[in-house]
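Asks: no FASTA, just this:
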C-alpha cells in the first residue's frame, strides 16, 4: 500500500469517530464576494457606529485589564439591560450572539428522540441544532400566504408534547410576524418551552412576547444586538425568562462567552437610545421604500415584512439573477433552498444609495437592453 493510500485510510479511520449526526450536516456558510460595493445579503445594519462613539468605546476599553477573565455573565451589561427592559436581572442570560443560545437550549432540552416543533420555513440553525442533539424535528408548514399556521402549530404541540417549540417573530426568512394572541395560545397549549426569537423585534409592529413572561414560565424570549443595534461583528445576544429557568440554563452554558469589548460597546449603545431609535426609523423607512419599489416592477412578487429585509421573487430563477446582480456589485440572498420558498430571494434594507443601486441592478438584470 502506498503512503498516500495509508494516509487516506488512517484519516478515514479517525473520521469515523466523529458522530454521524455531525458528519451528515453541512457547515453554516454564507457565500459572497470580497469587497462588494452593495452587500444586502445578511440582514446587517448598513450603519456602522459613529466615529465619536467608537473613540469613546476604545478609550474606555483601554482601562480594562486584558489579562483578567470577564465575569461568567457580563454583569454591568446584564443590569443595564434589566433596567431598560424592566426585567429581573436574574432572568437574563447574555451570550456570544443569540446563535450560542440556540446550542445552549439544545444542551439543556434536546436529547435522542426529543420532539421539537418548528414552523417552516425557519432559520436553518434551529433544525440543525435539533438533529445534532438527536432530537426529532416536527416541522409545521405555513399557510399558503406563508404566514404562520397557528392552528396547526397548536395541534402539533398538543399531539407531540415537545420539550421545545421555537418561533421567530418576525420570522427569518419570511419577515412575517405572529400576532401576540397566537403566541399566547401556543404558550398555553405547550407543556414544554416556547422560545420566541425576536432578533428583529425593533422593526416589528406587533407586541413583543416579553409581555407573556410573567404569566407563562415556559416562555423564553431571545434577542440580539446584531440587527437594530448594528453590532453583528461583536456578537452579543440575550435571553429573557423566569429566573429559575435561567438558573438551570446557566448549567449548560459555557462560561465567559461575552468578551469585555463587546460588553463595553453594548453598554455605550444602551446609553445612546436616541441613536438606535433614529436608525430603526431609517431602516423601517428603507424597508417600506424597497417594498414599494419592488411592487412597482412588473413581474415581481413581494412579501410584506416586519423585519429589516424583504422577501421577493421574479420571473428569473434565483441563480442567474444573483449572478447578474453580483456582476453589478450587489449581493442578495437566495432563499429557494427552503422547500416553501421556491424562487424567492431576500434583500435587506440598506442606505438610500444602496437601495438605489440594488433596484437599478435588478431592473437591468430583469430587462437587459
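Replies: In hand now; what should we look at? In this text the structure is predicted, and so the values were computed from the model without any measurement.
Asks: drop to CA atoms for contacts and neighbour counts, all remaining ones
Replies: Fine.
Asks: which SSE is immediately downstream of the longest helix seen in the chain?
Replies: When the chain is parsed with DSSP state H, its longest helix is helix 273-295. The first helix or strand that comes after helix 273-295 along the chain, using DSSP states H and E, is strand 301-303.
Asks: the spatially most central residue of the chain and residue 193, how far apart?
Replies: Residue closest to the average C-alpha location in the chain (Cα atoms, centre = their mean): residue 199, at 5.4 Å. Using Cα to Cα, to the nearest Å, one gets 18 Å for the distance from residue 199 to residue 193.
Asks: what segments of the stretch 151-300 of the chain are helices?
Replies: Using DSSP state H, counting those that start in this stretch, the helices of the stretch 151-300 of the chain run over residues 180-189, 243-249, 260-270, 273-295.
Asks: of the ones you listed, which stretch is the most buried?
Replies: Among the helices of the stretch 151-300 of the chain, helix 260-270 has the highest mean neighbour count (mean count of other Cα atoms under 10 Å), at a mean of 19.
Asks: re earlier: my read: the residue nearest to the centre of the chain touches residue 229, true?
Replies: No. Here residue 199 does not reach residue 229: they are 10.6 Å apart, not a contact under Cα atoms under 8 Å.
Asks: what residues does residue 198 make contact with?
Replies: Contacts of residue 198 were listed using Cα atoms under 8 Å, 6 or more residues apart in numbering, and they are 168-170, 208, 221-224.
Asks: let's bring in a second one:
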C-alpha cells in the first residue's frame, strides 16, 4: 500500500517546528544552556523535557519488543488519535469508519476535525461485519477504528476478521489496544511489519495504573511515525509524566501482579453476578471490565448510585439496551458491589 497517497498534502509539505532541544542534544552534564529562555535556577523541572522521550521509549522498547523508531508518545491516547486524524484526514472531505458500540472519542475527534463519521454497527455478538464495512467505504475513507478488546463490550475481535480488514481496507487501520494487557489474545504489535497500513495504539492508563499521568503510545511504521513527529507539539509529554512512567515501568513485577489480581477478581465478580436475579446476561470479557444486561439499566444504575457505587450506564449505546459496564475494583470494592446488589435483590 502506498501510504504517501493517504497523507494530506499540507502535512507532507509541512516544515516541522525545531525546538531548542531538537537542535542541541546529547551533551555533557556541565554544559551551560542559554538557548531556550528557561529559568536557570534548578528545581527539577525548570528545563524543557526531552521532546522525543528517548529514555522512556527505550524502556517501552524492551517491554514491547518494538524499536523506538516505531513509536510515538502522546498526552494520553486522545492526543495520539487526534494527530492521526490530522495526518490523514482532509477536513470537510474525508471520512472515517467506526463500529458502534465503541469508544466515544473517535466520533468526538472526527467532529473536531470536521471529518465525516460512517458508522457500521457491530454484529449481535459484537464482532465486525467485514462485508458491511468494506461496502460502506469509498475513496475518501481514510481511517478505520477497531477497538480490541472493545469498549464498552469487553470482547476481542476475531483475528481472521481483523486480518481481512487490514488486507482489503484501502486506508489506515487503527487498532486501539488500550486493554490488551488483560487479554489472552496476542497484540497486533507482533504483526506490525506485515501491514504498512496498521497503527496500534496503547496506553499506560489501564494495566499499568497510570491514568493520572496521561501517556498514550502509537506504534506504526517508521514512515508513519516520522510524519507524526513533524506535527506533534514539541514538548507534548511533560517531564513529570516521563519521570513517573519510567519509575513505574521499571516495577515490572508490580504490574504483572496487579493484572493477575484484576483478572482473578473479574472471575469472582462474574461468578457472583450469576446469582443476581435481575442480571439477565454477562458478556465475555478480555478487559478489566465487563458488560452485563439487566432488567432495567436506569433503575439499577440509580440504585447503585444511591448506595455510593458508580458504574457506567451504556443502555443508550447501539446493541446495549439495558446494559451496564462494570470496572473490576479491589477485592473489598467488589465485595461491596455484590453485597449491595444482593440487598437490592432481597427488597
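Replies: Cool, got the structure. For clarity, every value in this text was computed on a predicted model and none was experimentally measured.
Asks: TM value for the aligned chains?
Replies: The TM-score (TM-score structural alignment, normalised by the length of structure 2) is 0.83; 304 aligned residues with a Cα RMSD of 1.7 Å.
Asks: circling back to that earlier point, what sits closest to the residue nearest to the centre of structure 1 if chain neighbours are left out?
Replies: Once flanking residues are discounted, residue 199 of structure 1 sits nearest to residue 223: 4.8 Å by Cα to Cα, 6 or more residues apart in numbering.
Asks: counterpart of the one you found over in structure 2?
Replies: Mapped onto structure 2 by TM-score structural alignment, residue 223 of structure 1 lines up with residue 202.
Asks: need the contact list for the aligned residue in structure 2 for residue 167 of structure 1.
Replies: By TM-score structural alignment, residue 167 of structure 1 lines up with residue 146 in structure 2. Counting by Cα under 8 Å, 6+ apart, residue 146 of structure 2 touches 98-99, 173-176.
Asks: which residues are in contact with residue 134 of structure 2?
Replies: 165, 168-169.
Asks: buried ones only from the contacts of residue 198 of structure 1, please, as a ChimeraX command.
Replies: Buried members of the contacts of residue 198 of structure 1 can be picked out in ChimeraX with the line below, counting by 16 or more other Cα atoms under 10 Å:
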select :168,169,170,208,221,222,223,224
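Asks: farthest-apart pair in the contacts of residue 198 of structure 1, please.
Replies: Farthest pair in those (Cα to Cα) is 208 and 224. Separation: 14.0 Å.
Asks: pretty sure residue 56 of structure 2 is in a helix, no?
Replies: Yes. Residue 56 of structure 2 forms part of a helix when assessed by DSSP: H, G, I helix; E, B strand; the rest coil.
Asks: how about residue 356 of structure 1, what's its match in structure 2?
Replies: Under the alignment defined by TM-score structural alignment, residue 356 of structure 1 is paired with residue 335 of structure 2.
Asks: that match belongs to a helix?
Replies: Yes. Residue state for residue 335 of structure 2 (three-state DSSP) corresponds to a helix.
Asks: burial count for it?
Replies: Using other Cα atoms under 10 Å, residue 335 of structure 2 has 16 neighbouring residues.
Asks: check residue 311 of structure 2 too.
Replies: Neighbour count for residue 311 of structure 2, taken as other Cα under 10 Å: 14.
Asks: map it onto structure 1.
Replies: Aligning on TM-score structural alignment places residue 311 of structure 2 opposite residue 332 in structure 1.
Asks: next one: residue 88 of structure 2
Replies: Checking TM-score structural alignment: residue 88 of structure 2 goes with residue 109.
Asks: surely that match touches residue 192?
Replies: No. Using Cα under 8 Å, residue 109 of structure 1 is not in contact with residue 192, being 9.3 Å away.
Asks: common neighbours of those two, please.
Replies: Taking Cα under 8 Å, 6+ apart as the contact rule, residue 109 of structure 1 and residue 192 both touch 163-164.
Asks: and the contacts of stretch 94-106 of structure 2?
Replies: 78, 81, 89, 107, 110, 115-122, 128, 133, 137, 140-147, 150-153, 317-320.
Asks: which SS state does residue 350 of structure 1 fall under?
Replies: Residue 350 of structure 1, by the three-state scheme (three-state DSSP), is coil.
Asks: distance of residue 237 of structure 1 relative to residue 73 of structure 1?
Replies: Distance, residue 237 of structure 1 to residue 73 of structure 1, using Cα to Cα: 12 Å.
Asks: between these two, which one's more packed in?
Replies: residue 237 (23 against 19).
Asks: just checking, residue 182 of structure 2 touches residue 286?
Replies: Yes. Between residue 182 of structure 2 and residue 286 there is a contact under Cα under 8 Å: 5.9 Å.
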